[in-house]
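Asks: 3D, please:
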Amino acid sequence: MALPLGIGIPTNADISKACDEFETYETRDVMYKVSMLHMKSHWEEPEGMTDAIGVLLLSWNQQFYRIHRGLNLKKVEDCIIDNMSYLNEFKKRKIISLSDEDEDNIKRIFNEFNNALQGLDGTKSPVSTAKALHLLVPDFFPLWDASIARKYKVYYTKNPDEKYLLFCKYSQTIYDQVKEYKSLPEKSILKIIDEYNYSKYSRGWI
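Replies: Here you go, the predicted model:
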């Protein structure tokens, strides 16, 4: 899929610089590493998987959950249980395999987690949802934030499930090129792409 105007495929040098800047300045990334390790060690254990999501979101999205009165982890656990079979299927795959047949399931699982991850006052966070989905299935679901979504012209005020699906397709296009680069950091390629997007569009470090 063609990328939006103003978005190009990052070069190998772009990726390297972005990841270097990210590791230098984004100290919160340690919570991602801790959460990812916990998720891997507790896969198919809904309580442990929920804990991993809680650790990530209550640190990375601390301000959102403070303003919106917290996060109901029991709802998150129930959502994981209800979607475990779908998560297992997506976990076998990489985003490069995304096809039209996946669209309904991606939108459905996004909406279910978007509901489960809302603040206790009912305010939803598509950013939290993408982060949680990526933590669960890091090779298939990409991360975004408000700045990245705006730059990719998929801002999520309306129809966030459709906007996220479109962002997945854009991420697939970038993934297809970046996966061929040599000497990539030892991270999922979608995490590398997110570090590039974050460094360039969210923080202006590169």
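Asks: going forward, measure contacts between C-alpha atoms and count neighbours the same way
Replies: Noted.
Asks: how near is A52 to L58?
Replies: 10 Å (C-alpha to C-alpha, to the nearest Å).
Asks: ok, now P46?
Replies: 18 Å.
Asks: And A52 and L58? Which one has more around it.
Replies: Taking neighbours as other C-alpha atoms under 10 Å, A52 and L58 compare with A52 leading, 25 against 17.
Asks: Relative to K75, how far out is that one?
Replies: For A52 relative to K75 (C-alpha to C-alpha), the value is 14 Å.
Asks: and if you look at Y155?
Replies: Taking C-alpha to C-alpha, one finds Y155 at 26 Å from K75.
Asks: Pick out whichever of the two has more residues nearby.
Replies: Higher neighbour count among Y155 and K75: Y155, with 20 against 16, using other C-alpha under 10 Å.
Asks: Quick check, the more buried one in contact with L165.
Replies: No. With contact defined as C-alpha atoms under 8 Å, Y155 does not count as touching L165 (11.8 Å).
Asks: now the strands: where do they sit in this protein?
Replies: Using DSSP state E, the chain contains no strands.
Asks: residue contacts, I106?
Replies: Residues near I106 by C-alpha atoms under 8 Å, 6 or more residues apart in numbering: 161, 165.
Asks: who are the neighbours in contact with the residue nearest the centre of the chain?
Replies: Among the residues of the chain, the one closest to the centroid is L143, at 2.5 Å (C-alpha atoms, centre = their mean). The contact partners of L143, by C-alpha under 8 Å, 6+ apart, come to 127, 130-131, 134, 190-191, 194.
Asks: Distance check, it against I81.
Replies: In this view, L143 and I81 are 22 Å apart by C-alpha to C-alpha.
Asks: swap in D102?
Replies: 20 Å.
Asks: out of the two, which sits in the more crowded spot?
Replies: Ranked by neighbour count (other C-alpha under 10 Å), D102 and I81 place I81 first, with 15 against 12.
Asks: The more buried one contacts P46, doesn't it?
Replies: Yes. Contact criterion C-alpha under 8 Å: I81 and P46 qualify, at 6.3 Å.
Asks: now the end-to-end length of stretch 136-147.
Replies: Stretch 136-147: ends 23 Å apart by C-alpha to C-alpha.
Asks: One more sequence to fold, the one below, so I can look at both together:
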Amino acid sequence: MKFEGPGGRDPGGGRRKMLAYAGTGKKPWGPSLHELQSAREAFEIHEPRDLFYRAATELVTLALEGKVSLSLAEALAVLLQTWNKMFYQYKKFDGQHFSEIEQLIADNYAALLTFRKRSIETFSPDDRPDVSRVFRAFEEVLGPVGAAKSLHLLAPRFFPLWDRAIAQGYGLTLKEKGRNADRYCRFMGIVKAQVESLGGEQALGRNPLKAIDEYNYCKFTKRWI
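Replies: From the prediction side, this is the model:
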């Protein structure tokens, strides 16, 4: 199935097919294992900030296990101020904002721990109310991109990553803050189908959500591939 993406010969058709295939049981549009590897190579060459992702992921794990003095909110802050810097061009990362992040985690802690134990392959329509509620709460504080990034750090095999360019590339152009939970659930359905088509983590040998995000970032955000 050919998909040219933004600026290609078929800017809408591929996205329509992508959305149409989600949840139908048919083979979805998505990258091949070879394309994921090519994206990985391009990502490693061009994107040194991946160091912050690895550090923040490790910090979140250690914070949850109580093995570091940093709180879970502080571990998230490490990534948000580097990986979500566009958001903070218009909003201060001050004490009040940090308190809002702490409250977010406290209010949704039980749900987040449950999601952390799961993979995207277990996502079903029954999850939509809880996912929408949690995503909407995070979005109100962190915006739709920061919400996805934070949730991914907290449940890295369940919540996929996106940014505005990626969402648009998938035919899910982001609306204003607070109105994107349904789009995120649709995105989860698409990514779930992609992961299943690839053969899951066993076939990739690493977290499929991170691999797919690297591909999406290289293709839609940076257009390196």
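Asks: contacting residues for whatever residue of structure 2 lines up with Y65 of structure 1?
Replies: Applying TM-score structural alignment, one finds that Y65 of structure 1 aligns to Y88 in structure 2. If a contact means C-alpha under 8 Å, 6+ apart, then Y88 of structure 2 has Q81 as its contacts.
Asks: separation between Y88 of structure 2 and I101 of structure 2?
Replies: Relative to I101 of structure 2, and taking C-alpha to C-alpha, Y88 of structure 2 is found at 14 Å.
Asks: Also R40 of structure 2?
Replies: For R40 of structure 2, the distance to I101 of structure 2 equals 31 Å [C-alpha to C-alpha].
Asks: what's the answer for M86 of structure 2, then?
Replies: 17 Å.
Asks: same deal with W224 of structure 2?
Replies: Relative to I101 of structure 2, W224 of structure 2 is positioned 33 Å away (C-alpha to C-alpha).
Asks: With neighbour numbers in mind, choose between these two.
Replies: Higher neighbour count among W224 of structure 2 and I101: I101, with 21 against 13, using other C-alpha under 10 Å.
Asks: Could you find the closest non-adjacent residue to E44 of structure 2?
Replies: Once flanking residues are discounted, E44 of structure 2 sits nearest to D50: 7.9 Å by C-alpha to C-alpha, 6 or more residues apart in numbering.
Asks: any idea what the one you found aligns with in structure 1?
Replies: With TM-score structural alignment as the criterion, D50 of structure 2 matches D29.
Asks: And G199 of structure 2, by the same measure?
Replies: Aligned partner of G199 of structure 2 by TM-score structural alignment: K179.
Asks: same deal with R183 of structure 2?
Replies: R183 of structure 2 maps onto K163 in structure 1, by TM-score structural alignment.
Asks: How about the contacts made by the residue lying closest to that match once chain neighbours are set aside?
Replies: In this structure, K163 of structure 1 finds its nearest non-sequential neighbour in V154, 5.1 Å apart by C-alpha to C-alpha, 6+ apart. Going by C-alpha under 8 Å, 6+ apart, V154 of structure 1 touches 163-164, 166-167.
Asks: before we move on, back to that, of the contacts of L143 of structure 1, which belong to helices?
Replies: 127, 130-131, 134, 190-191, 194 (DSSP state H).
Asks: Which of the residues you listed sits closest to L5 of structure 1?
Replies: Nearest to L5 of structure 1 among these is D194, at 18.4 Å by C-alpha to C-alpha.
Asks: Count the neighbours of D94 of structure 2 for me.
Replies: 8.
Asks: D14 of structure 1 now?
Replies: 14.
Asks: how about the nearest residue to the aligned partner of it in structure 2, chain neighbours excluded?
Replies: Under the alignment (TM-score structural alignment), D14 of structure 1 pairs with E35 of structure 2. In this structure, E35 of structure 2 finds its nearest non-sequential neighbour in Y215, 7.6 Å apart by C-alpha to C-alpha, 6+ apart.
Asks: gap between D163 of structure 2 and Q89 of structure 2?
Replies: Noted for D163 of structure 2: a distance of 16 Å to Q89 of structure 2, by C-alpha to C-alpha.
Asks: Tell me which of these two has more neighbours.
Replies: Looking at D163 of structure 2 and Q89 with other C-alpha under 10 Å, you find the greater number of neighbours at D163, namely 21 against 9.
Asks: tell me the contacts of the corresponding residue of structure 1 for the more buried one?
Replies: Under the alignment (TM-score structural alignment), D163 of structure 2 maps onto D145 of structure 1. D145 of structure 1 sits next to 127, 202 when contact means C-alpha under 8 Å, 6+ apart.
Asks: now D145 of structure 1: how far from I206 of structure 1?
Replies: In terms of C-alpha to C-alpha, D145 of structure 1 sits 17 Å off from I206 of structure 1.
Asks: now the helices for structure 1?
Replies: Going by DSSP H, structure 1 shows helices at 12-25, 29-41, 46-60, 62-67, 73-91, 103-116, 126-136, 146-151, 160-178, 189-197.
Asks: Minimum distance to S97 of structure 1: which of these has it?
Replies: helix 160-178 (8.4 Å).
Asks: thinking again about what came up before, the residue nearest to E35 of structure 2 corresponds to which position in structure 1?
Replies: Per TM-score structural alignment, Y215 of structure 2 is aligned with Y196.
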